[in-house]
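Chemist: my questions concern the predicted model and sequence given below.
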Amino acid sequence: MRQLPDADTLTTTGLPATGQGKILLLACGALAREVLSLIRLNGWSQYDLQCLPAILHNHPGRITAAVRDAVLAARDRYDRVLVLYADCGTGGTLQAECSRLGVEMLPGAHCYAFFDGVETFAARDEVTAFYLTDFLARQFDAFVWQPLGLDRHPQLLPMYFGNYDRLVYLAQTHDPALTERARDAAERLGLAFTRRFTGYGDLAHALERNAT
């Protein structure tokens, strides 16, 4: 099986585009594995994937400019560009910029919402839940534990997570090893653990809709 690229690096798949129905998927690096899996499973040769670094999620104020620059750099080589980001903490600026550029982006506040289904997620109203996806279960130390300084200052744990009562792992795949990583993260945070299988949710629906 072909090794999937690291999700926190710039990734491009497919042949150089020359129009002719080619669509650029401009995605958060946290979605690289999921998008590549969907492309492979469905044989969507019309898609090329370019991922921006997943670490931008720790700096949401930088996401809109990074997406804008990437769209402007690539759009002349493609018939369409589909932005695989939700709002992701940009406070509506990403949606406004995508509208200005005339490109579609994913619905919802963040990837938790579109994996779970935007309407379903909103109806749950789980305000005291901390969420992990497959990516975040795999990269918990690099994207949560270390950036928050909890590896060096564990006394900060109540300040960051005192208002949460459970960790909900939204699983895209049935992977026992990832489930154990997510369970371990919950234990380290002192939270109850719940696993909820979502599959690819609205991400799969968006790619299927745009492939036709």
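Modeler: That came in fine, so what should we check first? Since we're looking at a predicted model, the values are computed, not measured. Numbers count the residues shown, from 1 in each chain.
Chemist: from now on I want contacts and neighbour counts done on CA atoms only, so please keep to that.
Modeler: OK.
Chemist: okay, strands next: where are they in the chain?
Modeler: In the chain, the strands defined using DSSP state E lie at 11-12, 23-28, 47-52, 80-84, 104-105, 129-132, 166-171, 192-197.
Chemist: can you put these in JSON lines and add distance to Leu157?
Modeler: Formatted as JSON lines, these follow (distance: least, CA to CA, whole Å):
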{"stretch": "strand 11-12", "distance to Leu157": "34"}
{"stretch": "strand 23-28", "distance to Leu157": "27"}
{"stretch": "strand 47-52", "distance to Leu157": "29"}
{"stretch": "strand 80-84", "distance to Leu157": "32"}
{"stretch": "strand 104-105", "distance to Leu157": "34"}
{"stretch": "strand 129-132", "distance to Leu157": "13"}
{"stretch": "strand 166-171", "distance to Leu157": "14"}
{"stretch": "strand 192-197", "distance to Leu157": "15"}
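Chemist: what is the longest helix anywhere in the chain packed up against?
Modeler: Using DSSP state H, we find that the single longest helix of the chain is helix 176-189. With contacts taken as 3 or more CA pairs under 8 Å, 6 or more residues apart in numbering; DSSP states H and E, helix 176-189 sits against helix 134-138, strand 166-171, strand 192-197.
Chemist: pasting the second one now:
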Amino acid sequence: MRAGAALRPFGPGLWLGGGGAVDVLGFRYPTRMAVIEGEDGVALWSPVAATPALVEAVAALGPVRAIVAPNHLHHLFVADWTTLAPGARLLLAPGLARKRPDLAPAEEIDDGTTMPAGLAHAVLRGNAITTEVVGFHPPSGTALFTDLLQQFPRGWHSGWRGLVARLDLMCAPEPTVPRKFRVATRDRAAMRAGLDTVRAWPVERVAMAHGTPVPMDGAALIDRAFRWLGP
């Protein structure tokens, strides 16, 4: 199928759509969602603002059958999409249902959850900021991250914010794990257990909510980004 201009293909059956920037603790974050084609519709991964152009582009691919919020920070636009697709299956990262009890009925994702549209997944636990669900789309070889991998363009933040962004590794030469998430990883064994699942996938590409998608050598990028975690 073909989508509108608000979505761009990133491999067979996988589309990416950018949203506007959101403010978090004084910092502007660009946003991005993934749209995954299934047999009878599409799944939305970390949905961004439901602009008319994006809603139209998604509708061109098929009805929304599932909506995934992959960590408990990525929930701002979920309710809008559930209103647009009231019959869609709603899957929430661990902890998000307690934060947003209004997002119901919903399923909390665990290791044994059957994901929509043929996605594989890994739950990366052990971080005090958030537990993140990382997805994998086999037809395109794409790993889907939200916050654990980030890369802001140089100059995106200025002044003291720019200094903090550099110190936090938010604008490193390639996507990596921000320093705050490294420091907040209190249980490294739990994080490594989830990452072992990610490393077992045949990853070719990497897409993230806050950074330029990586079209090749994705597995090597992930290894470099998490080298601080140890083997």
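Modeler: Thanks, I have it. Given the structure is predicted, the values throughout are model-derived calculations rather than measurements.
Chemist: TM between them?
Modeler: Laid over one another, the chains give 0.42 as their TM-score (TM-score structural alignment, normalised by the length of structure 1), with 145 aligned residues with a CA RMSD of 5.2 Å.
Chemist: mean neighbour count and distance to Arg40 of structure 1 for the strands of structure 1 - can I get that in CSV?
Modeler: What follows is the strands of structure 1, written out as CSV (neighbours: other CA atoms under 10 Å; distance: least, CA to CA, whole Å):
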stretch, mean neighbour count, distance to Arg40 of structure 1
strand 11-12, 18, 14
strand 23-28, 24, 14
strand 47-52, 23, 10
strand 80-84, 23, 17
strand 104-105, 19, 21
strand 129-132, 20, 24
strand 166-171, 24, 19
strand 192-197, 15, 21
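Chemist: tell me which residues of stretch 20-29 of structure 2 are tucked away?
Modeler: Tyr29 (16 or more other CA atoms under 10 Å).
Chemist: how long is it end to end?
Modeler: One end of stretch 20-29 of structure 2 sits 8 Å from the other (CA to CA, to the nearest Å).
Chemist: just send the helices and strands packed on helix 176-189 of structure 1 back as a markdown table, with distance to Val71 of structure 1 too.
Modeler: Formatted as a markdown table, those follow (distance: least, CA to CA, whole Å):
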| stretch | distance to Val71 of structure 1 |
| --- | --- |
| helix 134-138 | 24 |
| strand 166-171 | 29 |
| strand 192-197 | 32 |
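Chemist: is it true that Leu203 of structure 1 touches Phe115?
Modeler: Yes. Applying CA atoms under 8 Å, one finds Leu203 of structure 1 in contact with Phe115, separated by 6.6 Å.
Chemist: how long is stretch 181-197 of structure 1 from one end to the other?
Modeler: Taking CA to CA, stretch 181-197 of structure 1 runs 15 Å from one end to the other.
Chemist: what's the closest of the helices and strands packed on helix 176-189 of structure 1 to Cys51 of structure 1?
Modeler: helix 134-138 (14.0 Å; CA to CA).
Chemist: how many residues are close by Thr83 of structure 2?
Modeler: By the criterion of other CA atoms under 10 Å, Thr83 of structure 2 has 10 neighbours.
Chemist: what about it, distance to Val22 of structure 2?
Modeler: Using CA to CA, Thr83 of structure 2 is found at 21 Å from Val22 of structure 2.
Chemist: just Arg182 of structure 2 next, same as before
Modeler: Look at Arg182 of structure 2 and Val22 of structure 2: by CA to CA, they are 23 Å apart.
Chemist: got the contact list for Trp45 of structure 2?
Modeler: Trp45 of structure 2 makes contact with Met33, Ala34, Val35, Ile36, Ile67, Val68, Ala69, Pro70, according to CA atoms under 8 Å, 6 or more residues apart in numbering.
Chemist: kindly indicate the member of these with the most neighbours.
Modeler: Of all those, the highest neighbour tally under other CA under 10 Å goes to Pro70, namely 29 neighbours.
Chemist: and which of the contacts of Trp45 of structure 2 is nearest Glu56 of structure 2?
Modeler: Checking the contacts of Trp45 of structure 2 against Glu56 of structure 2 with CA to CA, the nearest one is Val35 at 12.7 Å.
Chemist: for the helix or strand Val198 of structure 2 falls within, which positions count as buried?
Modeler: Taking DSSP states H and E as the definition, Val198 of structure 2 sits inside helix 188-200. Buried residues in helix 188-200 of structure 2, defined by neighbour count with 16+ other CA under 10 Å: Met191, Arg192, Gly194, Leu195, Val198.
Chemist: would TSV of those residues with distance to Val133 of structure 2 be doable?
Modeler: Listed next are these as TSV, based on distance: CA to CA, whole Å:
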residue	distance to Val133 of structure 2
Met191	11
Arg192	13
Gly194	9
Leu195	11
Val198	10
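Chemist: quick one: which two of the residues you listed are the most distant?
Modeler: Met191 and Val198 (10.8 Å).
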